[in-house]
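[1] can you look at this prediction? I've put the sequence above it.
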Amino acid sequence: MADLQRFKNRAQAGRLLAKRLARYACRDGAHAPGAIVLALPRGGVPVAYAAATALGLELDLLLVRKLGLPYQPEFAIGAVGSGGVQVLQPGVPGLMGVTQEQVDAISARELVELERRARLYRGGRPEPALAQRQVIIVDDGIATGSTMEAAVKVARQRQAARVIVAVPVAPPDTLERLAPEVDELACLLSPLRFRAVSQWYDAFDQTSDDEVQDLLATAWNKQADRPFDKQANGKDKP
């Protein structure tokens, strides 16, 4: 992949990530102990679906939400995740005049959206057990890293044995800051001139709720009868 310049789309990026993560692949019913791929919705789901399919691993979700600057919501000042996890960028509150009251209001709003997505995407399906499992967290890219940091904290809070972050693209400084927080970091592109994740994809349409639901339904139907998935979740244990 030395000559890789950019990705055609999220699906191709996921297939390429699977090659980097080949040691976790399921082969003849055997796979890395308890390995599971967790997607960060929405854009991370097509990437994670392609990677999990190629690796033969269980796919599920890890829900986190970015906290955007009040007057520029695309600029991340932090993130929140399930279980009360919150990550803030250095200097927040205070950075660019953001107050604690604004942080609290933005967090409350994003937690409502997080709960909405949990109901929409999961329905009545329980969250997967992560304790003592190798958790591979996948997104379509990382910019500031706040959302991924929150995701890692959620996985640690749920007692994952190892946390592996796998993304197609991220800037070097973000990777450097994130690396000490995880057990393994897999990134295919780390460009110095990084403005946004979207610039490294030919096609980067917004992933819809319907697409997320369709991919999850397909994955969950395929993996419903896999013996190793049942073992990973403790269903076949005596």
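    Looks like it arrived, so ask away.

[2] CA atoms for contacts and neighbours, from now on please.
    OK.

[3] mind listing what Pro33 touches?
    Residues near Pro33 by CA atoms under 8 Å, 6 or more residues apart in numbering: 133-134, 232.

[4] now do the helices in this protein.
    Secondary structure of the chain (DSSP state H): helices at 10-20, 44-55, 100-122, 146-157, 172-178, 209-223, 227-232.

[5] out of those, deepest packed?
    Compared across the helices of the chain, helix 44-55 shows the largest average neighbour count, a mean of 26 (mean count of other CA atoms under 10 Å).

[6] and it with helix 10-20, angle?
    Comparing the axes of helix 44-55 and helix 10-20 via axes from the mean of the first three to the mean of the last three CA atoms, to 10 degrees yields an angle of 40 degrees.

[7] what residues does helix 44-55 touch?
    10-18, 21-22, 24-26, 37-39, 58-59, 138-141, 212, 215-216, 219.

[8] let's bring in a second one:
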Amino acid sequence: MKFADRTAAGRVLAEALETGVWVDPLVLGLARGGLPVAHEVALSLGAELDVAVARKIGAPGHPEFGVGAVTAGGEPIFDAHALRTSGLTPEDLSSTCEAERREARRRLDVYRSGRAVRVTGRDVLIVDDGLATGVTARAALREAREAGPRRLVLAVPVGATQSLRHLGTEADLVVCPHERVDFRSVGRFYRRFDQTTDAEVLALLEQHRHD
């Protein structure tokens, strides 16, 4: 199974969510790749669309190997297994964590331009293009939880079975139309998986506000 692109994946995910009953829904696309998916979900549900930002904390010398994640305002979270495998402690990653927190703040400033987003009392759906380790999704879910949503949902078009199970302790509901044991990477489930740019994120947010 492969999606043509993130827009196609978003439509599949939206169909899986259409049967739900949503109270004042807010769809937060996990920047950046989650925004095209979240855009389709928000259109389908008639929901407000905005952005969530969580940054991966990479191992020293191997930034692509995520051992944790951090948001603009929340506490960093770490994958205990990844830390053990790498022989690292959270203290070893403090400077990397702060750099990623600064980047998360920068992105929020760019994407929201000072706009406040109301989360309290709403059904909040955190949407991404897929779920591998789930560390960035976990950070985003915890930050959203602190704002007091009525219900907190994680929604992805495809995800690793084990990670989906683990995040069931963070979200009130996890929705994933295509759950896979043999996951490996998100990109292998897409025919087109180009990097989403800041400009594309801003265009989608602007388009939604005028629809």
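    Sure, I can see it. For clarity, every value in this text was computed on a predicted model and none was experimentally measured.

[9] including distance to Ala118 of structure 1, could the contacts of Pro33 of structure 1 go into TSV?
    What follows is these, written out as TSV (distance: CA to CA, whole Å):
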residue	distance to Ala118 of structure 1
Arg133	22
Gln134	22
Ala232	22
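
[10] list the members of those that persist in structure 2.
    Retained in structure 2 (both residues aligned by TM-score structural alignment, their matches' CA atoms under 8 Å) from the contacts of Pro33 of structure 1: 133-134.

[11] quick one: closest of the helices of structure 1 to Ser198 of structure 1.
    Closest to Ser198 of structure 1 of those is helix 10-20 (CA to CA; 10.4 Å).

[12] and that closest one, what other elements does it pack with?
    Counting contacts by 3 or more CA pairs under 8 Å, 6 or more residues apart in numbering; DSSP states H and E, helix 10-20 of structure 1 packs against helix 44-55, strand 162-169, strand 184-189.

[13] Val112 of structure 1 is nearest to which of those?
    For Val112 of structure 1, the closest of the helices and strands packed on helix 10-20 of structure 1 is helix 44-55, at 20.1 Å, according to CA to CA.

[14] so what's the aligned residue in structure 2 for Thr144 of structure 1 up against?
    Residue pairing (TM-score structural alignment): Thr144 of structure 1 is matched to Thr133 of structure 2. If a contact means CA under 8 Å, 6+ apart, then Thr133 of structure 2 has 160, 163 as its contacts.

[15] how much space between Thr133 of structure 2 and Gln162 of structure 2?
    9 Å (CA to CA, to the nearest Å).

[16] and Gly61 of structure 2, what's its match in structure 1?
    So, by TM-score structural alignment, Gly61 of structure 2 is matched to Tyr71.

[17] can you give me the neighbour number for that match?
    Close neighbours of Tyr71 of structure 1, defined as other CA atoms under 10 Å, add up to 8.

[18] how far away is it from Leu111 of structure 1?
    Going from Tyr71 of structure 1 to Leu111 of structure 1 by CA to CA gives 19 Å.

[19] select the longest strand from structure 2.
    Scanning structure 2 for the longest strand, with DSSP state E as the assignment, gives strand 62-71.

[20] list the buried residues for that strand?
    66-71 (16 or more other CA atoms under 10 Å).

[21] which residues touch the residue nearest in space to the middle of structure 2?
    Nearest residue to the geometric centre of structure 2 (CA atoms, centre = their mean): Leu30, 3.3 Å. With contacts taken as CA under 8 Å, 6+ apart, Leu30 of structure 2 has the following neighbours: 51-54, 126-128, 137, 140.

[22] what lines up with it in structure 1?
    Checking TM-score structural alignment: Leu30 of structure 2 goes with Leu40.

[23] before we move on, what about Ala72 of structure 2?
    With TM-score structural alignment as the criterion, the equivalent of Ala72 of structure 2 in structure 1 is Ser82.

[24] verify the stated contact: that match with Lys153.
    No: in this structure, Ser82 of structure 1 is not within contact of Lys153 by CA atoms under 8 Å, at 9.7 Å.

[25] and Gln213 of structure 1, what pairs with it in structure 2?
    In structure 2, Gln213 of structure 1 lands on Leu202 (TM-score structural alignment).

[26] how about the closest residue to that match other than its chain neighbours, what does it touch?
    If the residues on either side of it in the chain are set aside, Leu202 of structure 2 comes closest to Tyr111, at 6.1 Å by CA to CA, 6 or more residues apart in numbering. If you count contacts by CA under 8 Å, 6+ apart, Tyr111 of structure 2 has them with 51, 198, 201-202.

[27] next one: Pro25 of structure 2
    By CA under 8 Å, 6+ apart, the contact set of Pro25 of structure 2 is 45, 47-48, 122-125.

[28] in structure 1, which of those remain in contact?
    The contacts of Pro25 of structure 2 retained in structure 1, by both residues aligned by TM-score structural alignment, their matches' CA under 8 Å: 47-48, 122-125.

[29] tell me which residue of structure 2 is furthest from the middle?
    Outermost in structure 2, CA atoms, centre = their mean: Gly87 at 27.0 Å.

[30] what lines up with that one in structure 1?
    With TM-score structural alignment as the criterion, Gly87 of structure 2 matches Gly97.

[31] whatever residue of structure 2 lines up with Gln134 of structure 1: how many residues sit nearby?
    Aligned by TM-score structural alignment, Gln134 of structure 1 pairs with Asp123 of structure 2. Neighbourhood size, Asp123 of structure 2 [other CA under 10 Å]: 21.
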